[in-house]
Structures are given as C-alpha cells and as structure tokens.
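# Dropping a prediction and its sequence here:
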Amino acid sequence: MMFNVAYGLLLGFFFSLFCGKAYPQEFPGVVKVSKERKQAYQALLLQNKTVVAFIENTLLQNGLPKVLRNLSLIESGFNKNIVSSARAGGMWQFMEAHAARYGLKSEDRFDVYHSTLTAMKSLKNLYAKYKNWLSVVAAYNCGEGNIKKAMDKAKSDRYEKFYVYLPAETIHHVHKFMEVCSVTHELDFIITDYKISGFKPNPKPENKPDKQKKNPALASTEINTAYNLNIIAKEMHITRADLDQWNPSIENELIKSGIAMLYLPIDKMPDFLLLKNIILNRSLQTSVDDD
C-alpha cells in the first residue's frame, strides 16, 4: 500500500501539471506527450479507423461523447483478441464477472459488436455514479470497490484528492487516457467536464413555488450551467422562443443557483434524455471556443 501511495504521489506531479492541486484552481489544459508516444497513439487510431468509426458512432447513438473511444485505445490498443495478465479480455478488457453483470457471455468479450454495446452500458452507469470522466476511467480500470476505498481514505470524491490511494496501475491508466485526449484535441472537454462535476450549487429555497409543475403537459429534469440553452434548442429541433416559453425563468435560476429545472413537452423529454450527453459535450465545446 505504501508503494502505491508513494508511486501515486510521484505520478501526482504529472497530474498537477494539468489539473492543479485542487478544484477550483484553473486547469492549464495541456499535457506533455513525447513525440514517440504521440506517434504511437496516432498510429493506433489510423490503423484501426474502421473500428474507431464504429465505436464513435455507437457512443453517439448512446448519448456518450466520442472521446471515450480513447478508453478502448488505452485498454487494448483496439485489439479484440487481447487477454491481460488479470484475465481481462477483448477490446474493452472485460473481466468475466464484469461481463456477466451486464449479461455479456465470456466469449463475447472478444466480439467487437457485443462488447462495445456492453461497454456503453457500463460507462453510462459509471458516469451516473461519479459525474466525471476521470473518475469513470479510474473506476473502469480498478473497480468501484477500490474507488470507494480511496474516497473513504481521502474523505473526498474529487479525483485530485483520492487518486493517491488508488493502485499505481490505475493512476498511470488515467494519465494515459489524458495523454491520448491531448493528442486527439479533446482534453479541454475532459477537463471542463471534471471542473463542472466539482461545482456545488446553492440549495434551492424550499418554499419557492414552482408554477411549471402544475402544467401536466410538461415534464421536467434538472440541468446546470454547463448546458447552453441555444444548443438545447438546436439539438432538440425546437425554437429558442418555444424553449423560453416553457422555461420563462430558467436563465435567472441558472445564474442564481447554478442549477434549474428544464421543462419540455412530455413527448420531447425522452429525446432530451437520449441526447443529454451530446448536448453537454457540444455546450462545453461552445464554451471552450468562446474562451
């Protein structure tokens, strides 16, 4: 254990280069990748472009950001036949128990199609639990049990606080993921996603009336300031005027509390939930471009 912590502290030097010491310090947004490693990552992406295209399309269909194709790269190099020393198998490196949890047969871990669909389910569940992709990548590598132990020891759910208690392999794994994201020019998204997950909104007043709830034709879901209302309207194929009519006070609520209830017609809410991660991805990218 002492070795893992010491090694974690050493690798923490690299983490501090691009994540700072603790939220809310600004992320420099740059990871230094050697020329050799950059070329190796680019070669894997190019050599496996058909598989990469399939993964990206499947991610988008499942409302997940296509940057997660980089997880398969660092897990297996897109090699569907690989088996690790720990007996994890296939392109997404499923252990048999992990695969069985999602109904994936042991032999189907080596099937590109079935293993990728199963990876989508796993990633969705992990993101719902941890709220940021850095912690998801760590949990995917070492398991949710190890993440809980690390969080308990650190008394924090923030990666920059608990990572020193993770296995050295996992710390290195997360660093590799960020290296590849730097090479694919998607590190800003990962960093912004991480920063947003650390935002603690002000609690909403309990006695504040919510007139929209009285409208049975509208369904609601919570969003935060990471979501761009113009992007929501565009991706949902609705006008901004309609969105504002359904949500007359949403901008003020977002500014004041950092969170707000988004109201949409009942028949449109399933589409929003399906597109939620895509909308967030594009909202964050718009924010980065504006900066």
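Great, that's in hand. Numbers count the residues shown, from 1 in each chain.
# From here on, just use CA atoms for contacts and neighbour counts.
Fine.
# so who does Arg192 touch?
No, residue 192 isn't Arg; it's Thr. Counting by C-alpha atoms under 8 Å, 6 or more residues apart in numbering, Thr192 touches Leu284.
# Relative to Ala86, how far out is it?
Between Thr192 and Ala86 the computed distance is 33 Å (C-alpha to C-alpha, to the nearest Å).
# same question, Leu45
Leu45 sits 25 Å away from Ala86, going by C-alpha to C-alpha.
# cool, and Ala22?
Distance, Ala22 to Ala86, by C-alpha to C-alpha: 33 Å.
# neighbour count winner among these two?
Per other C-alpha atoms under 10 Å, whichever of Ala22 and Ala86 has more neighbours is Ala22, with 13 against 8.
# Please list all residues in contact with the more buried one.
So Ala22 contacts 160-161 (C-alpha under 8 Å, 6+ apart).
# Now do the SS call for it.
State at Ala22, reduced to three classes by DSSP: H, G, I helix; E, B strand; the rest coil: coil.
# what does Glu26 give?
At Glu26 the chain is in coil, as set by three-state DSSP.
# Help me confirm that it comes into contact with Leu17.
No: taking contacts as C-alpha atoms under 8 Å, Glu26 lies outside contact range of Leu17: 10.9 Å.
# Any idea how many residues pack against Gln39?
Using other C-alpha under 10 Å: Gln39 sits among 13 other residues.
# roughly how far apart are it and Leu17?
In this structure, Gln39 and Leu17 are 22 Å apart, going by C-alpha to C-alpha.
# contact partners of stretch 232-241?
With contact meaning C-alpha under 8 Å, 6+ apart, stretch 232-241 is reached by 229-230, 243, 268, 271-272, 275, 279.
# next, the one to line up against it:
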Amino acid sequence: MKPNYKNILQVLVVFLFSNVMNAQFLSASDTSGSSVKKYKNIINANKDIVDFIEYSLAEKGLPRHLRNLALIESHFDRNITSGAGAVGVWQFMTAHANQYGLTEQNRTDLYKSTKTAVTSLTNLYKKYNNWVTVVAAYNCGEGNIAKAMQAAGSSQYHVFYKYLPTETINHVKKYLNACYATGELQNVLSNYNSSRMNTVFFVNGGSKKNNEQLAETDINAGFNLNIIADELDVEVDKLLSWNPGITEELQQKGESTLYLPTDLMPDFLLRKNKILSRSIKEGNTLTTKQ
C-alpha cells in the first residue's frame, strides 16, 4: 500500500502544532537567578556524591541529568526521612525498595540505594520511553500513572498530568527547573518530543505487518475496538489483523500499542476523543461483534 502523503502531511501538522502547545507547557517554571544558584550550590556542596551518582548512571547508559532526581528528592542527604516515610538520597519507600531487594536499613546506603535507583529508572524508561513520565512515575508510582492515562485517554504526560497528584505535578516542575539550572532542560524536552514522535507516527522504517506500512500510537482499555473500526470504516477482523493479541493485552495490561495503516492514522488521531467518548458511552467491550 502506497503512503497517502496528504494524510502524512496532516499528521505532521497536527504533531507540530501539538509540539508548540507542549513547549509552552513543558518548560521551566522558575528560571530566576536565585533558583539556578540554589540548585548549583547544592550540587557543588555534594560533589563527591554527585560524581558517584553520575558515574553510576553513565555506567548503565542513563543520562546524567537524572542526578537531578536525587537533587530534588533529598538534596543528596542520605539520612533524610520524609513525612511519608521515604528514606535516603533517592527517597525510597519501603515497598519500592523491597521490590528491588533493597532492605529498609540499606535505603540510607548511598552505594546500594543508587544501584537500586538506576535499576528502577531503567525499568521505568523501558515502559514509558521518556524521562518526564519516568520522573512522575518514580514519585507517585506506576499505578497512579496508569489511572491518569486511562482517565485522560492518552499516554502523553502533557495530556494526562492533570489527573496526577498535585505533589507529583510539582515534582516534575521541580525537575524541569533543576534541569534548567544545570543546562540540561533541552535534552529532557527533546527526549520527550522524540518519544512522542516515535509513538505517534512512523514514515520510513516504521512497522510493517501483512506487507503494509503501519503507524502506531498508544491506547488504553477505555477504547472499544468495535467503535474504532466503525469510526474508521474498516472491518473489525481487518483491525485485529493489524493488531494481533491487542484484545488480550488491553484486558491484561490496560493499555496497548495500536497499529494502523499510515493513511488511516490521521483519521484516528483527529477522532480519538470522539472514539473514546463513544467507547465510554456504549461500553468498552474489547471483543468483536457477534
């Protein structure tokens, strides 16, 4: 199937417009000299700890700006305990620590807690594919992220963030402010936008199934596959042939990648909110019509 370049251009226009809106939202909220000085002073006062953290991150191929997560979490104080019971430089809660085999006592151990944090961040990135959502998930947990995505009908942070706890929203803002102070904000935002582009659309070198050029986007279990097919005027069986196993994945994980031909993806993106509204109203049954 040959790509429909008119529709490809339509997707790119939608994407670029959304990027402009996103740039206005995902930016440092405090670029004052006092804010920059505050963050830099904390880093300079804890140079040995910062060097170790940056080395540990780089060793596993993670960006050094993640050192700013520890910066906003604890100011690199290994003995600090939050009101909620989070402990150490990386502010591990007991359940989060236990998930990775870090004992409650070792949460104050810089070496062990940093190794655990690196593993946790690596796993979160594999799941979300951008550091903004990773920072949010590290703060409030993957369950809250999943709920926010489902409520918003989107896997994009700038869309679902409003359904997150206020503390988490502020946490992400602090992270962006810290990255501005360290001169790494553009790296974080470029990573976020690249993730969005890769998720929303592939032109050349994209996925191919059944010899068709396909684009991909994320959907959650709120979407009814029958309604997607109806809105796009395709047979449900055809939709399922592009997406083998999607019904089970949506039922088990609550989210999945949706593959569509490149000439249909623009229609889906433009009708996404309508499709979700219909799905909620008519029932989000994931099986085909009988």
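Thanks, I have it. A quick note: this is a predicted structure, and the numbers were derived from the prediction, not measured.
# Please flag which of the contacts of stretch 232-241 of structure 1 sit within helices.
Per DSSP state H, helices hold the following members of these: 229-230, 243, 271-272, 275, 279.
# between these, which is closest to Gly90 of structure 1?
Gly90 of structure 1 has its nearest neighbour among those in Leu275, at 28.2 Å by C-alpha to C-alpha.
# Can you get me a residue count around the closest one?
Here the number of neighbours of Leu275 of structure 1 (other C-alpha under 10 Å) works out to 20.
# next one: Ala97 of structure 2
A count of nearby residues for Ala97 of structure 2, using other C-alpha under 10 Å, gives 22.
# cool, and Asn79 of structure 1?
By the measure other C-alpha under 10 Å, the count of residues near Asn79 of structure 1 is 20.
# how about it, secondary structure?
Classification of Asn79 of structure 1 by three-state DSSP places it in coil.
# Translate it into the numbering of structure 2.
Under the alignment (TM-score structural alignment), Asn79 of structure 1 maps onto Asp77 of structure 2.
# same check, this time on Glu179 of structure 1
With TM-score structural alignment as the criterion, Glu179 of structure 1 pairs with Asn177.
# Contacts only, for that match.
Asn177 of structure 2 makes contacts with 27-31, 35, 185, as judged by C-alpha under 8 Å, 6+ apart.
# Show me where the stretch 101-250 of structure 1 has its strands.
With strands called from DSSP state E, counting those that start in this stretch, the stretch 101-250 of structure 1 shows them at 218-224.
# what about the helices in it?
Along the stretch 101-250 of structure 1, counting by DSSP state H, counting those that start in this stretch, helices occupy 112-130, 133-142, 144-154, 159-162, 168-183, 187-197, 229-236, 240-246, 250-257.
# Quick one: closest of the ones you listed to Glu96 of structure 1.
Across these, Glu96 of structure 1 has its closest neighbour in helix 112-130 (11.8 Å, C-alpha to C-alpha).
# which residue numbers in structure 2 go with the closest one?
The aligned range for helix 112-130 of structure 1 in structure 2 is 110-128, by TM-score structural alignment.
# how much does the matching stretch stray from structure 1?
Stretch 110-128 of structure 2, aligned to structure 1 and superposed, deviates on average by 0.3 Å (mean C-alpha distance after the TM-score superposition for structure 1).
# distance between that stretch and the chain's centre?
Here stretch 110-128 of structure 2 is found 15 Å from its chain centre; the criterion is C-alpha atoms, centre = their mean, to the nearest Å.
# which parts of it are buried?
Neighbour-count burial for stretch 110-128 of structure 2 flags 110, 113-118, 120-122, 124-125, 128 (criterion: 16 or more other C-alpha atoms under 10 Å).
# do the same with stretch 41-53 of structure 1
Under 16+ other C-alpha under 10 Å, the buried positions of stretch 41-53 of structure 1 are 41, 44-45, 51-52.
# residue closest to the middle of structure 2?
Here the mean C-alpha position of structure 2 is nearest to the C-alpha of Thr133 (C-alpha atoms, centre = their mean), at a distance of 3.4 Å.
# Now for the residue nearest to that one when sequence neighbours are not counted, how many residues are close by?
For Thr133 of structure 2, ignoring the flanking residues on the chain, the nearest one in space by C-alpha to C-alpha, 6 or more residues apart in numbering is Tyr157 at 6.1 Å. Neighbourhood size, Tyr157 of structure 2 [other C-alpha under 10 Å]: 24.
# so what corresponds to Tyr157 of structure 2 in structure 1?
Using TM-score structural alignment, Tyr157 of structure 2 sits opposite Tyr159 in structure 1.
# Do I have it right that that match meets Trp133?
No: using C-alpha under 8 Å, Tyr159 of structure 1 is not in contact with Trp133, being 10.2 Å away.
# top strand in structure 2 by residue count?
Looking across structure 2 with DSSP state E, the single longest strand is strand 212-220.
# so how far is Ala119 of structure 1 from the residue mapped onto Gln91 of structure 2 from structure 1?
Taking TM-score structural alignment for the superposition, Gln91 of structure 2 sits opposite Gln93 in structure 1. Using C-alpha to C-alpha, Gln93 of structure 1 is found at 9 Å from Ala119 of structure 1.
# same deal with Ile250 of structure 1?
Going from Ile250 of structure 1 to Ala119 of structure 1 by C-alpha to C-alpha gives 35 Å.
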